[in-house]
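[1] The following block contains a protein sequence and its predicted model.
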Amino acid sequence: MDSKRGRVDWRGYIPAIVTPFTSDGALDFAGLGTMLDWLHGEGMHGLVIAGTTGEWTSLTPDERCQLFTAAGRQLGHKLPLLAGCTSFTARDTIAYARHAATVGFQGILVTPPPYLRPGDDEIHGFYSDISAESPLPICVYNWPPGTGIDMSLDLLARLADIPNVVAIKQSTGDLRRFVEAFFALKDQVLVFGHSMDEHGLQLLHAAGGDGTMGAGAVLGRVHADFYNHLWAGDLDAARECGRKDRVIMEQWYTTDLVGRFGSGPAILKAGLSARGVPAGFVRPPLRDVAAEDRIKIRQTLIELGAIGPAHAKQSAA
């Protein structure tokens, strides 16, 4: 078995970040720059650019490349960057990967082609084609809510054998399936997807693990510190960080990760904006969170100590 774990230095909390847009739908590069500085200052262990949370579905190919260029120039030499290169064809994914490689990225994150629901052999062929031409290592992304496919352990094991696949983001909602994939593949590739709750903490403590590719990083350093404290051996401090993360997940999302106040990007942008981070607006067909629900989001952040009541009142204005 070829272990590819040492080919990259990805670990810890690596959020898929939002893409700031102006009120008229243009890419907000000034807002992006400020947000990237904030995320770096909050100690993120890496970032995913133009992932699901980054609304890649509304980006033109040129815009996605512009986004990679801006992020890579600003942070590519400071922390690992993964380019969200999901598309409907291997040809397009390879083109994105080639551009990302020229602007400071260290890897690509790719789901199976969404909507089409290809079979196992077709998915294996898709990733094999990408592997043969991508200049960057691949993180396979199992994302059933977005693709309609919850890849089996047998298929994930086949994908882990593909030469340029070095990691799997296992975002199944089934804890048993995550644990099975983790133990079966963790000596061969990196496996991301540990929950930041007691189950995840105990698994990480007992068996090790690589990290979590979360969404948005709305709590900033709290997310990263879950892993920082874990690595330092302070489980109680890690547990407290995980508790705050679970409050966000329970108050803002249903158990199947559907947003209570709108889409995931819209909710995260509302939360980041309440913290003073210029996350911008979402693009249609998504809609920004309604004013009454923004109050609920701010209240959660107040309860968690992420913002003070005065800041929340000012942000609402």
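    Ah, there it is.

[2] can we go C-alpha only for contacts and neighbour counts from here?
    OK.

[3] which element follows the helix or strand encompassing residue 100 toward the C-terminus?
    Using DSSP states H and E, residue 100 maps to helix 90-102. The element immediately downstream of helix 90-102 (helix or strand, assigned by DSSP H and E) is strand 107-110.

[4] I'd like to know which elements that following strand is packed against.
    Using 3 or more Cα pairs under 8 Å, 6 or more residues apart in numbering; DSSP states H and E, the elements in contact with strand 107-110 are strand 81-84, helix 90-102, strand 138-142.

[5] Return the most buried member of those.
    strand 81-84 (a mean of 30; mean count of other Cα atoms under 10 Å).

[6] Can you name every helix or strand that it contacts?
    Based on contacts counted as 3+ Cα pairs under 8 Å, 6+ apart, the elements that strand 81-84 packs against are strand 47-49, helix 61-75, strand 107-110.

[7] Nearest to residue 272, out of the ones you listed?
    Taking Cα to Cα, strand 47-49 is the member of these nearest to residue 272, at 15.8 Å.

[8] Okay, one more to line up with it:
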Amino acid sequence: MDRTDVNWRGYWPAAPTPFDADGAFDAAAFEELLGLYADQGVHGVLVNGSTGEWFSQSRAERERVAATAVAAVAGRYPVVVGVTAYTPAEAADLARHAAAVGADGVLATPPPYVHPRSEEILAFYTAVASATDLPFMVYNWPRGVAVDMAADQDLVRRLCDLPTVAAFKDSTGDWLRMLATVESVGDRVRVFGSFLHRRGLAVLRGLGGDGNIDGGGLGAPFAVPAYEAVHAGDAAQAVAWIDRYTALSSALVTPDYSGRIASPISQLKAAMALLGQPGGTVRPPLLPVTGPADLERLRAALDAAGLEPAGGAR
């Protein structure tokens, strides 16, 4: 399997999992959110990733989220299911469930907390990626797992040699390492990284790269048309949309993917609430954003970006 076996490209939200005030999974809100993404024209979605708070869900809940997403999207865009876990056996079981409910692919980081070495990472992915015939996306997420696979491009190449690997999501905070990944394996697998800025546009038009997978999708009104312009070869139009996306993103997220106002998922869900979007609340250990000053900073960032609540009312 390689990059030609999937049509994955463009702007994908990493969907939050909506929880209600009592902390229960809100399936109706999730279905509404996935419908919003369809209306925005997103090119795919990742569920049960970091933004989906997989770490605070039970196995049964993760399976319900995956099944709900596949049924709600109903083929309108690709659904990739996050199966990150502490052991390859658990991740493989989640992958098999994703295949059974009709997901388009699966994704995993290296196991969190473990700090595995290169050979251990390769063994982990060999076991998980071979659990199904689904296209597999390797996810480099140093902020979450304390291991930056992009620092070892030999490892990256060996991972991309695994039979089912069709994509690599590189969320290293080191942009030059991400470029090395594009250069190293972009001819063989789809590479999702940090491209929604002017330097990234130059990379997309020259070196390569395929898309962004972005926590929550607040930037969809700018990022979707940006990628459409890229694919149409309209650089001037792409720059106009990218500049608007960059202004919003830089107001909320630092280059290492931490939040400027609160924890990234907490501030995302607070911003979605301000926009009237069905993001729900966070689960412990995360805390909701409730401070008036923090909420005002979020509102100011959304206003500056030109984003308004549904119906335009505050």
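    Arrived safely, thanks for sending. All values derive from a computational prediction rather than experimental measurement.

[9] Between strand 138-142 and the helix holding residue 100 of the first structure, find me the angle.
    130 degrees (axes from the mean of the first three to the mean of the last three Cα atoms, to 10 degrees).

[10] residue contacts, the closest residue to residue 221 of the first structure other than its chain neighbours?
    Spatially, and ignoring its direct neighbours in sequence, residue 221 of the first structure is nearest to residue 42 (4.7 Å; Cα to Cα, 6 or more residues apart in numbering). Contact partners of residue 42 of the first structure, counting by Cα atoms under 8 Å, 6 or more residues apart in numbering, are 220, 221, 224.

[11] Apply 10 Å and report the result again.
    For residue 42 of the first structure, the contact set (Cα atoms under 10 Å, 6 or more residues apart in numbering) comprises 36, 217, 219, 220, 221, 222, 223, 224, 225.

[12] quick check, the third one in a helix?
    This points to residue 219 of the first structure. No: per DSSP: H, G, I helix; E, B strand; the rest coil, residue 219 of the first structure lies outside any helix segment and is coil.

[13] Am I right that it is in contact with residue 241?
    Yes: the pair residue 219 of the first structure and residue 241 qualifies as a contact (Cα atoms under 10 Å) at a distance of 9.5 Å.

[14] quick one: the equivalent of residue 119 of the first structure over in the second structure from residue 143 of the second structure, how far?
    Using TM-score structural alignment as the criterion, residue 119 of the first structure maps onto residue 117 of the second structure. To residue 143 of the second structure, residue 117 of the second structure is 16 Å away according to Cα to Cα, to the nearest Å.

[15] Which position in the second structure pairs with residue 44 of the first structure?
    Using TM-score structural alignment, residue 44 of the first structure sits opposite residue 42 in the second structure.

[16] Could you list which residues are in contact with that match?
    Neighbour list for residue 42 of the second structure: 9-13, 34, 36, 76-78, 217, 220-221, 223-225, 227 [criterion: Cα under 10 Å, 6+ apart].

[17] go with 6 Å
    By Cα atoms under 6 Å, 6 or more residues apart in numbering, the contact list for residue 42 of the second structure reads 11, 12.

[18] element containing it?
    Residue 42 of the second structure belongs to no helix or strand when elements are defined using DSSP H and E.

[19] Also the one 10 residues further on?
    Secondary-structure assignment from DSSP H and E places residue 52 of the second structure in no helical or strand segment.

[20] Mind telling me what it corresponds to in the first structure?
    Residue correspondence to the first structure (TM-score structural alignment): residue 52 of the second structure is matched to residue 54.
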